[in-house]
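1. I'd like to go over a predicted model; first the sequence, then the structure.
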Amino acid sequence: MTALTLTQGDITRVSADAIVNAANSSLLGGGGVDGAIHRRGGPAILADCRRLRAGHYGKGLPTGQAVATTAGELDARWVIHTVGPRYSQQEDRSELLASCYRASLRVADELGARTVAFPAVSAGIYGWPMDDAARIAVETVRSTRTAVEEVRFVLFDERSHEAFAARLRTTSRDSRT
C-alpha cells in the first residue's frame, strides 16, 4: 500500500525519486511550480523537454497526460511533467485532473520510482479550488494501483497544506468504516 504524506514547502527542495511538475503543455517552462522546477533544475530539464517537443510531443503534452525528463540539479532522478486542466464552472474537468495523478504514477512505475512528490496540480494559476483539488488528488492516488511506496504531497502554503490534511483525515476515517 502506498503511504501518503504531506509537506509544506518548496517542491524544488524535496528529495524524491521523482518530482511531479505541474507543467504547461509547451513543456518549456512557465510560472508557478513549472517555472520554479525549470529554474532550480537547470538547463538539462529544458534540453530534455525540447527533445520531447522535437519528437513525439511536437504539439505539446496533452492535458491529463504525463512524461518524464531528467531532474537536472534537483534532488531527484526524474521530473514527471503533467498538464492539469484549467478549472471551469461550466464544464466538469475532474476526470482530466484525476488523469494527471494516474498518468504520473504510471510513468513513475515505468521508471521504477519508489518515492514521488506531487504539487497540488491545477490549484495555482489554473484556478482549481483547493478543497476540490485535494479531494481529487487524494482519492485518485489512493485508488490507483502502483508500485510507488510513498507519495508526498508538497504544498506551498498553510492553506493548501490544511486542505490536503483535512482530506487525508476524511479518507482515513472513511476507509476504517
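-> Nice, I can see it. Numbers count the residues shown, from 1 in each chain.

2. use CA for all of it now, contacts and neighbours both
-> Fine.

3. how about the strands in this protein?
-> For the chain, strands defined by DSSP state E occupy the ranges 3-8, 18-23, 66-70, 78-83, 115-118, 150-155.

4. winner for burial among those?
-> Counting by mean count of other C-alpha atoms under 10 Å, strand 18-23 has the highest mean neighbour count of the strands of the chain, with a mean of 31.

5. which elements pack onto that strand?
-> On a contact count with 3 or more C-alpha pairs under 8 Å, 6 or more residues apart in numbering; DSSP states H and E, strand 18-23 meets helix 32-41, strand 78-83, strand 115-118.

6. can I get the ones you listed in TSV with distance to A165?
-> Supplementary listing: those in TSV, determined by distance: least, C-alpha to C-alpha, whole Å:
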stretch	distance to A165
helix 32-41	20
strand 78-83	23
strand 115-118	14
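
7. which one of the ones you listed lies closest to L4?
-> Closest approach to L4 among these (C-alpha to C-alpha): strand 115-118, 9.9 Å.

8. residues making contact with that closest one?
-> 11, 14, 16-21, 108, 148-154 (C-alpha atoms under 8 Å, 6 or more residues apart in numbering).

9. what about 7 Å?
-> Judged by C-alpha atoms under 7 Å, 6 or more residues apart in numbering, the contacts made with strand 115-118 from elsewhere in the structure are A16, D17, A18, I19, V20, V148, E149, E150, V151, R152, F153, V154.

10. what do you get for stretch 160-176?
-> Contact with stretch 160-176 is made by Q8, M130, D131, A134, R135, V138, L155, as judged by C-alpha under 7 Å, 6+ apart.

11. second one coming, line it up with the first:
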Amino acid sequence: MTRIIAVRGDITEQQVDAIVNAANNAMRGGGGVDGAIHRAGGPEILRECIARFPDGLATGDAGWTTAGDLPARWVIHTVGPNFAAGERDRSLLVSCYRGSLQVADELGVRSVAFPLISAGVYAWPKADAIGAAVETLAAADTAVAEVRIVAFDPATYAQVADAVAAAVAR
C-alpha cells in the first residue's frame, strides 16, 4: 500500500527518487514549480526536455528526464490543465497524477514528491486540486511506496494534511 504524506517545504529539496514537475505544454521551463525545478536542477533538465520532448507534451500526459543537480534521480514532468485558460476537464488533472505514477512505476521509483498540479498560475480551485490529488493518489494501483504532496505555504499545507488524514482514515 502506498503511504501518502503531506509535506511543507520546497519540492526541489525533497530527498526522493523522483519529483513531479507541473510543466507547460512546451516543456521548456516556465514559472512557478516548473521554473523552480529548472533553476535548481540546472541546464541538463532543459537539454533533456528538448531532446526527449521536441514537440512538448499534451495536457494530462507525463514523461521523465534526469533531475540534474536536484537531490532526486528523476523529474517526472506532467502538463496540468490551465483552468484560467478554460481547460476545466477534471479528468485531465486526474490523468496527470495517474500518468506520473505510471512513469514512476516504469522507472522503478519507490518515493515521489508531487506539487499540487494546476493549483498555482493555472488557477485550478485549490480545494478541488487537493481533492483530485489525494483521491487519485489514494486509489492508485502503484508500486510506489511513498508519495509526498509538497505544499510551499502553511495554509495550503494545512489543507493538504487534512485531506490526507481524511483519506487515510477511510
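-> Sure thing, it's come through. Keep in mind the model is a prediction, meaning the values are calculated, not measured.

12. ok, back up a step: are any of the contacts of stretch 160-176 of the first structure buried, and which?
-> Under a neighbour-count criterion of 16 or more other C-alpha atoms under 10 Å, the subset of the contacts of stretch 160-176 of the first structure counted as buried comprises M130, D131, A134, R135, V138, L155.

13. of those residues, which pair is most distant in space?
-> Taking C-alpha to C-alpha, the two most distant members of these are R135 and L155; they sit 14.1 Å apart.

14. ok, the closest residue to H38 of the first structure other than its chain neighbours - how many residues close by?
-> With C-alpha to C-alpha, 6 or more residues apart in numbering as the criterion, H38 of the first structure has its nearest non-adjacent residue at 6.0 Å, and that residue is G29. The local packing count at G29 of the first structure equals 21, with neighbours defined by other C-alpha atoms under 10 Å.

15. what of the one 4 residues further on?
-> Each residue near V33 of the first structure was counted by other C-alpha under 10 Å, and the total is 23.

16. that one -> the second structure?
-> In the second structure, the residue paired with V33 of the first structure is V33, using TM-score structural alignment.

17. need the contact list for that match.
-> Here V33 of the second structure is in contact with N21, A22 (C-alpha under 7 Å, 6+ apart).

18. then L61 of the first structure?
-> The neighbours of L61 of the first structure, taking C-alpha under 7 Å, 6+ apart as the test, are S25, S26, V83.

19. what do you get for V154 of the first structure?
-> Counting by C-alpha under 7 Å, 6+ apart, V154 of the first structure touches L6, T7, Q8, G9, I11, A117, F118, P119.

20. and it, how close does it get to D48 of the first structure?
-> Computed as C-alpha to C-alpha, to the nearest Å, the V154 of the first structure to D48 of the first structure distance reads 24 Å.

21. what do you get for V121 of the first structure?
-> Separation of V121 of the first structure from D48 of the first structure (C-alpha to C-alpha) stands at 21 Å.

22. again, but for G42 of the first structure
-> 11 Å.

23. more crowded one of these two?
-> More neighbours surround D48 than the other of G42 of the first structure and D48, with 18 against 15 (other C-alpha under 10 Å).

24. apart from its neighbours in sequence, what residue is nearest that one?
-> Of all residues apart from its sequence neighbours, T69 sits closest to D48 of the first structure (C-alpha to C-alpha, 6+ apart), at 5.8 Å.

25. just checking, the one you found touches A47?
-> No: in this structure, T69 of the first structure is not within contact of A47 by C-alpha atoms under 7 Å, at 9.2 Å.

26. burial of the equivalent of V107 of the first structure over in the second structure, as a residue count?
-> V107 of the first structure maps onto V103 in the second structure, with residues paired by TM-score structural alignment. When neighbours are counted by other C-alpha under 10 Å, V103 of the second structure registers 17.

27. count the neighbours of M1 of the second structure for me.
-> As a burial measure, the neighbour count of M1 of the second structure was computed by other C-alpha under 10 Å and equals 12.

28. with adjacent residues omitted, what lies nearest to it?
-> The shortest distance from M1 of the second structure to any residue that is not its chain neighbour, by C-alpha to C-alpha, 6+ apart, is 6.8 Å, and that residue is A145.

29. quick one on the thing from earlier: which of the helices and strands packed on strand 18-23 of the first structure sits closest to A103 of the first structure?
-> Taking C-alpha to C-alpha as the measure, those were each checked against A103 of the first structure, and strand 78-83 came out nearest at 7.9 Å.
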